[in-house]
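Colleague: Provided below are the primary sequence and the corresponding predicted coordinates.
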Amino acid sequence: MLHKAPNLLSRFLGAPFPNGIRHSSSAPPSVTDQMIQYVNRECKGRHDQAIDVLRSGLGMFPEKQGIDFARLMAMTASIETDRSNWGEALSCSQLATSALTGAHVSADPMTAPTLLNCGSMMLRGFLAQGQDAEAKAAADSTAEALAGLGPPSGATRAASLGLRLASRHAAGDWEPASKLAEQLADASSQQSLSTAQQRGGPPLGLPQSFAALGQWHAAQRGAGPEAEAEAQAAFSQGVQPWHSVSLKGMEDAEARAACFVGQAGLAIRASQWEQAEECLGQALQVAEGISTDTHPRVVPILTQLGYVYSRSARVTFAEGLYRECAKILKLDVSRSTTWSLQPSPLHPNLVAMLAWRFHQLLAVMPNRGNEASSWEQLAQAMWAKTGAYGSEDSLSTTFGGAKHLSGQDHAGAGTVVALQLRRGLSVHFGMGV
């Protein structure tokens, strides 16, 4: 396919292939820009078609260097991320990062956003698979690479801090995460960040940063109303209709949906079921707009919505949503042990949350004991794969006892659903962390 690249480019872009691909923020869109725009516009949910288009462009860079190769490779990584092909997504992100060397690349205005884009995908890929140490290393190396470009703008610094905060929060490194959250709060309130937004420039991963900051504050269960207010403020920033003018919009949109999920989590904690349902509906609308309504990213949203329905006496709707989630993930409770060994598009703790919530619902329904037991077994099998996250607390400690919905068991400490990371994050009951 690669030797047909010029013809493919002419076919997809409707223009002759130029002698070299160059990016200029002031010039008309380059071929690289047009290819990325085409993939975003025309290849929604059609991953193979998107990869074919991008490969046709990548074939023009046999040296595998330069900003255009890096941008196309980063876009390829984003497609692989979207279909939860974590290994390939990580490989493509690393190739894109390696291509960003040389003085001419460092001076290009697209280098920083491309580095951030790759860093974000590496973070997500590692965290979704439970590789927390690798996620921290990826976030740190991204920050170092950005620092090598010179003094960062307020937006770039905020985005970089957001990656590092998410990695520490996921790993349960509370003290470093607390310091990073303070720095991120300061960076995201600077005048330079406000100016960048007003000028309509690329958000540089800001929705992800607001999601990470909101999720951090939402996890501080022992810090009182102040932490909840800070979480709400961060989520409110993150749900703004961000638009990336230079990179793909999938990650920004998913982070925006994550902030709606964060708002819903705060409402669930306060038993504000109507508010939670409204926020989850908005999250679902954004998430479905990214690709399709059967993408695994909608599963955590539908799981939370099912819980809201079960708490507001709409058990039939709740059961329907849980079954839809199981269908999307191809869950088979009759083979729970076998299924738990398969690669998953979600972190095991979110699959365990779905299975446990379904178990809780069936446990309070008449004549559903056998099925409830099957979902409990799957939940336990997935929980056993959560590593340090699951070793600290049990399923019932986190999500409540089996008879929680009937009022005969406690509600559990809960988790913070980080949609953009495809996993749940631990809550913390300490004060002043």
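Modeller: All right, it came through fine. The structure presented is a predicted model; accordingly, all values stated were derived computationally and were not measured. Numbers count the residues shown, from 1 in each chain.

Colleague: C-alpha from now on. contacts and neighbour counts both.
Modeller: Noted.

Colleague: report the buried residues of whichever helix or strand residue 274 is part of.
Modeller: Using DSSP states H and E, the secondary-structure element containing residue 274 is helix 273-290. When burial is assessed from 16 or more other C-alpha atoms under 10 Å, helix 273-290 yields the following buried residues: 273, 275-284, 286-288, 290.

Colleague: kindly report the same for stretch 87-99.
Modeller: So stretch 87-99, judged by 16+ other C-alpha under 10 Å, has buried residues 88, 89, 90, 92, 93, 94, 95, 96, 97, 99.

Colleague: the helix or strand following the helix holding residue 274 to helix 273-290, inter-axis angle?
Modeller: Once the chain leaves helix 273-290, the next helix or strand it forms, by DSSP H and E, is helix 298-311. Going by axes from the mean of the first three to the mean of the last three C-alpha atoms, to 10 degrees, helix 298-311 is angled at 160 degrees with respect to helix 273-290.

Colleague: name the helices or strands packed onto helix 298-311?
Modeller: Packing partners of helix 298-311 (3 or more C-alpha pairs under 8 Å, 6 or more residues apart in numbering; DSSP states H and E): helix 273-290, helix 315-329, helix 348-363.

Colleague: please name whichever of those is nearest to residue 176.
Modeller: Taking C-alpha to C-alpha, helix 348-363 is the member of the helices and strands packed on helix 298-311 nearest to residue 176, at 23.2 Å.

Colleague: the closest one vs helix 298-311, what angle?
Modeller: Calculated by the same axes, to 10 degrees, helix 348-363 forms an angle of 30 degrees with helix 298-311.

Colleague: give the buried residues for the helix or strand just after helix 348-363.
Modeller: As assigned by DSSP H and E, the chain's next helix or strand after helix 348-363 is helix 369-383. Judged by neighbour count using 16+ other C-alpha under 10 Å, the buried positions of helix 369-383 are 371-383.

Colleague: elements contacting helix 369-383?
Modeller: helix 336-339, helix 348-363.

Colleague: ok so, going back, farthest-separated two in the buried residues of helix 273-290?
Modeller: 273 and 290 (25.9 Å).

Colleague: let's bring in a second one:
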Amino acid sequence: MQESIWKCQFIEDISEVPATAWDACMASTNPFTHHAFLLALELSGSVGGDSGWRPYHLLLYRHQQLVAVMPLYQKSDSWGEYVFDWAWADAYQRYGVAYYPKLVAAIPFTPISGKRLGIHPQAAAYATEIYQQVNHIIAQQLSQFSSWHGLFLAPVFCEQWQGAGGLKLLRREGCQFHWFNRNYNDFSDFLAALTSRKRKNILKERAKVQHLHYHWFDGAAVSAELWQRFYYCYQMTYLKRAGHGGYLSGDFFVKLGRLLAENVRLLLVCRDNEPPEQAVAAALYLTDDRQQVLYGRYWGTLQDVDGLHFEACYYQGIDYAIRHGFSCFNAGAQGEHKLIRGFEPVITLSLHAIADEAFCQAIERFCEQERQHNQQYFSAMQAALPFKQQVAD
């Protein structure tokens, strides 16, 4: 690195960089890359401590000016990443080699694609150099860490990163299911685009929970009592499903509602004549109003009601997206059951740098085989779309 031009800094507390400076480099309306989202994670203790996520954010300067930022973490496990590398860790262990700690450029607990290297718009002319400098920094860090992982990269940034050179980057693919607004006027218009069988299935599912009441709140309107109710639902569902109370603390959601109020939408599900403070289920959404994307993120319920998860996490989100003109609804990482409900397959991308050459070669073969399988899976999912006519790519 040319010391007279470039300088890098690692920080363990995102508050060490002003929010305006971080967000100016990210230059994104994606709420998950905002300083506020990452700050809420740190202030609430959801990352740091014994969470497995130790902040190690990268700041890059050119002539003393901050030109790029990367949300970066030292990881002591692979929880909360959603790009699964447990098999890699097991292989390292079998050969008596340490896989942890590793470096991960990601948004903790958030499988949402976007930027992982934010470059200030005024430094756009130096973008290739910046990627090269970052690759050089990563290569240096691989003397201390087993690997570096850039998770859920938007395709354009993945291409830029790989094209910069200076570091061998292995590419992995995954598949998610997102809903796209094909200029629907309302939910019935969306249903009309589906085959008769799938349309009837959705109507049947929605009928099971039509006796419940659904209340939407913008972030600024969510009181402490409503956050408490949401978190209670969230915790109870995690306890039943995973045996723990969830990765995120109650304080995280309160801080998120305060720091990113304009992006937060809370759905509370109530029985007859009961106030939202006594909701039986809840789902938290975030919005990117400029890019017209709705994100479904967290949910919980106190009662096992057939069809309620699909209603609160999918159908209410679709209906909200149509009513508010969102072009896309990203309901999270899991799976095939979304397909018959009008969600479409989308390829996700990540990049990986492996320090050990022998492991790098083995992992490269694994990634190639995985990509081939993923392409076959993606094609099969496209062929199984529930629309009357094949949708355009």
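Modeller: Received it, and whenever you're ready, just let me know what you need. None of these values were measured; they are calculated from a predicted model.

Colleague: what TM-score comes out when they're superposed?
Modeller: The TM-score (TM-score structural alignment, normalised by the length of structure 2) is 0.28; 198 aligned residues with a C-alpha RMSD of 7.5 Å.

Colleague: ok, back up a step: I'd like the buried residues of helix 369-383 of structure 1 as JSON lines, with distance to residue 254 of structure 1 appended.
Modeller: Formatted as JSON lines, the buried residues of helix 369-383 of structure 1 follow (distance: C-alpha to C-alpha, whole Å):
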{"residue": "371", "distance to residue 254 of structure 1": "33"}
{"residue": "372", "distance to residue 254 of structure 1": "32"}
{"residue": "373", "distance to residue 254 of structure 1": "34"}
{"residue": "374", "distance to residue 254 of structure 1": "32"}
{"residue": "375", "distance to residue 254 of structure 1": "28"}
{"residue": "376", "distance to residue 254 of structure 1": "30"}
{"residue": "377", "distance to residue 254 of structure 1": "31"}
{"residue": "378", "distance to residue 254 of structure 1": "27"}
{"residue": "379", "distance to residue 254 of structure 1": "26"}
{"residue": "380", "distance to residue 254 of structure 1": "28"}
{"residue": "381", "distance to residue 254 of structure 1": "28"}
{"residue": "382", "distance to residue 254 of structure 1": "24"}
{"residue": "383", "distance to residue 254 of structure 1": "25"}
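
Colleague: out of these, who's nearest residue 363 of structure 1?
Modeller: The closest of the buried residues of helix 369-383 of structure 1, once distances to residue 363 of structure 1 are taken by C-alpha to C-alpha, is residue 372, at 5.6 Å.

Colleague: show me what contacts the residue nearest to that closest one when sequence neighbours are not counted?
Modeller: Once flanking residues are discounted, residue 372 of structure 1 sits nearest to residue 359: 4.7 Å by C-alpha to C-alpha, 6 or more residues apart in numbering. Contact partners of residue 359 of structure 1, counting by C-alpha atoms under 8 Å, 6 or more residues apart in numbering, are 371, 372, 373, 374, 375, 376, 402.

Colleague: ok but residue 150 of structure 2 is inside a strand, no?
Modeller: Yes - assessed with DSSP: H, G, I helix; E, B strand; the rest coil, residue 150 of structure 2 lies in a strand.

Colleague: distance of it relative to residue 172 of structure 2?
Modeller: 10 Å (C-alpha to C-alpha, to the nearest Å).

Colleague: need the overlap of contacts for these two.
Modeller: Common neighbours of residue 150 of structure 2 and residue 172 (C-alpha under 8 Å, 6+ apart) are 350, 351, 352.

Colleague: what about the residue lying closest to residue 172 of structure 2 once chain neighbours are set aside, neighbour count?
Modeller: Nearest residue to residue 172 of structure 2 in three dimensions, chain neighbours excluded: residue 350, at 5.2 Å (C-alpha to C-alpha, 6+ apart). Counted with other C-alpha atoms under 10 Å, residues neighbouring residue 350 of structure 2 total 22.

Colleague: quick check, residue 350 of structure 2 in contact with residue 151.
Modeller: Yes - if you go by C-alpha atoms under 8 Å, residue 350 of structure 2 and residue 151 touch, sitting 4.6 Å apart.

Colleague: closest to residue 112 of structure 1 among the buried residues of helix 273-290 of structure 1?
Modeller: Among the buried residues of helix 273-290 of structure 1, and counting by C-alpha to C-alpha, the member closest to residue 112 of structure 1 is residue 290, at 23.9 Å.

Colleague: start from the N-terminal end of the stretch 1-150 of structure 2 and give the helices.
Modeller: 19-26, 35-43, 86-94, 127-141 (DSSP state H, counting those that start in this stretch).

Colleague: so which of these is the most packed in?
Modeller: helix 35-43 (a mean of 21; mean count of other C-alpha atoms under 10 Å).

Colleague: what helices and strands are in contact with the helix or strand harbouring residue 161 of structure 2?
Modeller: Per DSSP H and E: residue 161 of structure 2 is located in helix 155-164. Here helix 155-164 of structure 2 touches helix 127-141, strand 344-354, going by 3+ C-alpha pairs under 8 Å, 6+ apart.

Colleague: make it 10 Å
Modeller: helix 127-141, strand 147-153, strand 170-180, strand 344-354 (3 or more C-alpha pairs under 10 Å, 6 or more residues apart in numbering; DSSP states H and E).

Colleague: buried residues in that helix?
Modeller: Applying 16+ other C-alpha under 10 Å to helix 155-164 of structure 2 flags 155, 157, 158, 161, 162, 164 as buried.

Colleague: could the residues you listed go into JSON lines alongside distance to residue 93 of structure 2?
Modeller: Putting these into JSON lines (distance: C-alpha to C-alpha, whole Å) gives the following:
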{"residue": "155", "distance to residue 93 of structure 2": "32"}
{"residue": "157", "distance to residue 93 of structure 2": "32"}
{"residue": "158", "distance to residue 93 of structure 2": "29"}
{"residue": "161", "distance to residue 93 of structure 2": "30"}
{"residue": "162", "distance to residue 93 of structure 2": "29"}
{"residue": "164", "distance to residue 93 of structure 2": "32"}
